[in-house]
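1. sharing a model prediction with you, sequence too.
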Amino acid sequence: MSEMIELEKLYSPSYWNKRYPRDELIQKYEELISTLSNDTRHEIACNLNIPYGNGDKRKLDVFGTDLPTDAPIFIFIHGGYWQEGNKDLFSYVARSLHRHGCKTIIIGYTLCPQCTLHEIVSDVQLAIKVCLKYALENKTKCISIGGHSAGAHLAISLFPKFYTNLTNDERKLLKSVFLISGIYNLMPLVKTTINDPLKLTEVEAENLSPMFWNFEHVTDTSPKFFVIASENDSPAFVKQSELFANNLKKQEVPNEYMLLEELDHFNIIEKMADENYVIVKSIVNSLA
C-alpha cells in the first residue's frame, strides 16, 4: 500500500511545487489562466470553435486572424492527464506569440472516460490534418507544434507513423516540436488512480508510451524536438524528460533538452503569456 501511495504522489505534479499548498496551487493556476484566456479572446482577433470532427470537444481555435495570411503558426495541445482541462483555458498561449507575428491554434479533444486514449490520439491527429490543410491553403511559412504534460504526449504521438504518412508539402511545414513537462512512459500510471478513467491495461500503456518507440526512420526530414522540463516538477516527470531526450539523441533525432530552473509543472506553462519567456523565444526563433 505504501508503495502505491508513493507512486501516486510521484505522478501528481502539484505535490512538488514550492510555491503554495497543493489545493491552493491548483486554484490559483486555474484562476490565472482562465482570466488571461478570457482577456485574450477579447483582445486578439480569432476564429473560435471550428469543428474538425463530431462532438462538443472536437473543435479548435485560431488566434491572430488579423496577421498576414502566411504568418507562421504555433499549434498547442493542452494537458490534464487526458481527462481534465479544455482548450478555452489555454487561449492565453496566443498572447505573446501574437506580438511576435505568429498565429496560434489551440486544439480541443474529447476526454476520458468519454473515450479511450487511443481515440484521443486519433482526435489530435485528425485536428493536425485540418491545421495542415489550413496552412497549405494560406501558404503558411512554417509550423511549430507544442504540448504541455499529457499534451506533450499527444504531440509526440504524431511521430513517427502519422508524420511519415504526411505529404512532402505537409512535412516541410513542420519546423519544431515543443514537449513541455511531458510524460513519455505511461506504464507507471496503470497502478494509480490516474488510470481510473483511462482504464489502460499494461499492454496498452506500453504501446502508447513514446519512450519505447523507434524514431530513427524520421531523422532525414524530422523537425527539431525541444524536450523541456522544470526543476520543481515531480522527479518522475523530470527523469522521463531526460530519458526521452537521451533516447532521441541515441536515434540521432535532432533535439534539445532544457531544464528550466525555479519553475514547476504549472508556471512553466503559465509563463507562455510573457513574450520574453525562453520557451516563447525558442518557438519564435524556430519559426523565423
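-> Now that the structure is in, tell me what you want to look at. Residues are numbered from 1 along each chain as shown.

2. for the rest of this, base every contact and every neighbour count on C-alpha atoms.
-> Noted.

3. residue 15: what's it in contact with?
-> Applying CA atoms under 8 Å, 6 or more residues apart in numbering to residue 15 gives the contacts 9, 22, 234.

4. which stretches of the stretch 1-150 of the chain form strands?
-> Per DSSP state E, counting those that start in this stretch, the stretch 1-150 of the chain carries strands over the ranges 46-51, 59-63, 73-77, 103-107, 143-148.

5. structure B:
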Amino acid sequence: MDEDSTQIQVPEIVEELDYQYKTANWLIKSREPFCLGNDVRKQLLSLLRKQSEFSRTLFKDRGVFKVPFSESIPIEDEYGEYALDWFPPADESIIPTNIVVYIHGGYWQLVGWEESSSWAVPITNAGSIFVSLSYRLAPQEKIELMPQRLCVGMQKVMNLTHKMFNNLDDTKLRITLVGHSAGAHLVLEMIYNAHIQSVPNKDWMRCLRNLVLISGVYDLRPIINTYVNKAIKLRTEEEALSVSPIRHFMQHGPNLLLSKPLHWLVAWAEYESPAMKGQSESLVDLLSSVSKRSEQNMHVEYTYETFYMTNEDHFTSLLGLHNGPTQSTMLKKILDLINTR
C-alpha cells in the first residue's frame, strides 16, 4: 500500500456483500436517523455533531478540546484530524479513577472530531473522565497507520490527565477502551501495536482494564468486495487479513491481544445485517475457543461477555448513548462495567 492510492486496483463489488455491509439498509425505519430523511448518513452526522456540541458547551470552562496527539502528526485537513477531547468528571470534587476512551466508527472514512464526543456527558455524570480520539481518514490515511497514531493519542491522554489532576495515583486508574464499528477494529489493533511498541505505551497499557466492542468489524476480507473498499483500498484477501484482528487468533505462538488480563465486552444490535452480526459472533467464538483451551492449561488471563442490544440498530445504539443509562441499555452496561471492574 505504498504507491499512489489513486492508482491502486481493488476487487470488484459483489452485490450481496455490498448490501450486507451497507448499514443504512438495515436500520429501524421509525427511528432516527432513518426517519429524518433520505440521506441517512448526513442525518446521523448531524445528530452526532449536535450531541457533541452539547457536550463541549456544557464543559467549555473545564474540558480540553481538539488537542493534537503530537506536534509531528498533522492535525487537520479535509480528511480529518488526529485530535482528542478530554472531559473531567461533572462533580469537581471527585478525584477520578476511571477513564473511558472512545474510538469512533465510520468505516475508516467517515465521522471525525466534530461528531466524536456525543456521549461524554453521561460518563462524566457518573464520575469518570471521558476522552474521544479522532483520527485521519481513508483514503488519505492508511488503515495500518491509524492504530499506531491512536496509540500516540493514548500517551497524550495519560499526560493530559496527569496535568489536570497532578495528585492522581496511576495504580488506582482504570482505562476502558470503547470502539464502535470500525472503531472496534481500531481498538484491537491499538492493543497489538501497544505490545509491539511497548515502551512508549506502557503507562496507558498498565491502566487498561476493559475493552467494549460495539458492532465491530474484525475480519476485513469480506470488505474488499464492498463500497467500503473504495477508500481503504485493500487489494487482496491476504492484504485484508493482514489488518484484521482475527489474524491474531489464527497465528501460531502467543496471541498478543490476549496477553493482558482484560475484560472484553462484545456487543451487537438486533437490527443489523447477518454479516455484521456474524463479525461479532465469530469474534466471540474465537474468544470462547481460546478460553476453553486455556482453561485446560489453567492459565486463563482474560474474561469476556456478550451483550445483545434488543430493539437497536447500528446507529440507534450509538445515538442512544447520549441519553444516559435510563434510556440506553448499552450505556448502562458500560457504566456497570467500569464500576465493578
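-> Arrived safely. Since the structure is predicted, the reported quantities are computational estimates derived from the model, not experimental observations.

6. about what we covered before: and the strands of the stretch 1-150 of structure 1 as TSV, adding distance to residue 274 of structure 1?
-> Converted to TSV, the strands of the stretch 1-150 of structure 1 look like this (distance: least, CA to CA, whole Å):
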stretch	distance to residue 274 of structure 1
strand 46-51	19
strand 59-63	16
strand 73-77	15
strand 103-107	15
strand 143-148	16
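
7. just send these back as a markdown table, with distance to residue 93 of structure 1 and mean neighbour count too.
-> Listed next are the strands of the stretch 1-150 of structure 1 as a markdown table, based on distance: least, CA to CA, whole Å; neighbours: other CA atoms under 10 Å:
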| stretch | distance to residue 93 of structure 1 | mean neighbour count |
| --- | --- | --- |
| strand 46-51 | 13 | 16 |
| strand 59-63 | 10 | 23 |
| strand 73-77 | 8 | 27 |
| strand 103-107 | 8 | 28 |
| strand 143-148 | 11 | 25 |
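
8. one step back: of the contacts of residue 15 of structure 1, grab the buried ones for ChimeraX.
-> The ChimeraX command for the buried members of these (criterion: 16 or more other CA atoms under 10 Å) is given here:
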select :9,234
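
9. and which of the contacts of residue 15 of structure 1 is nearest to residue 286 of structure 1?
-> residue 234 (28.0 Å; CA to CA).

10. if we ignore the residues flanking it in sequence, what's nearest the counterpart of residue 314 of structure 2 in structure 1?
-> Under the alignment (TM-score structural alignment), residue 314 of structure 2 pairs with residue 265 in structure 1. Distance criterion CA to CA, 6 or more residues apart in numbering; nearest residue to residue 265 of structure 1, sequence neighbours excluded, is residue 233 at 5.0 Å.

11. could you report the neighbour count for that neighbour?
-> Counted with other CA atoms under 10 Å, the neighbours of residue 233 of structure 1 add up to 26.

12. the biggest strand by length in structure 2: average distance to aligned residues in structure 1?
-> Longest strand in structure 2, counting residues (DSSP state E): strand 303-313. Comparing strand 303-313 of structure 2 with its match in structure 1 after superposition yields a mean distance of 1.0 Å (mean CA distance after the TM-score superposition for structure 1).

13. what's residue 83 of structure 1 in contact with, if anything?
-> The contact partners of residue 83 of structure 1, by CA under 8 Å, 6+ apart, come to 111, 112, 113, 197, 198.

14. the fourth one contacts residue 113, correct?
-> Yes: in this structure, residue 197 of structure 1 sits in contact with residue 113. The criterion is CA atoms under 8 Å, and the distance is 4.8 Å.
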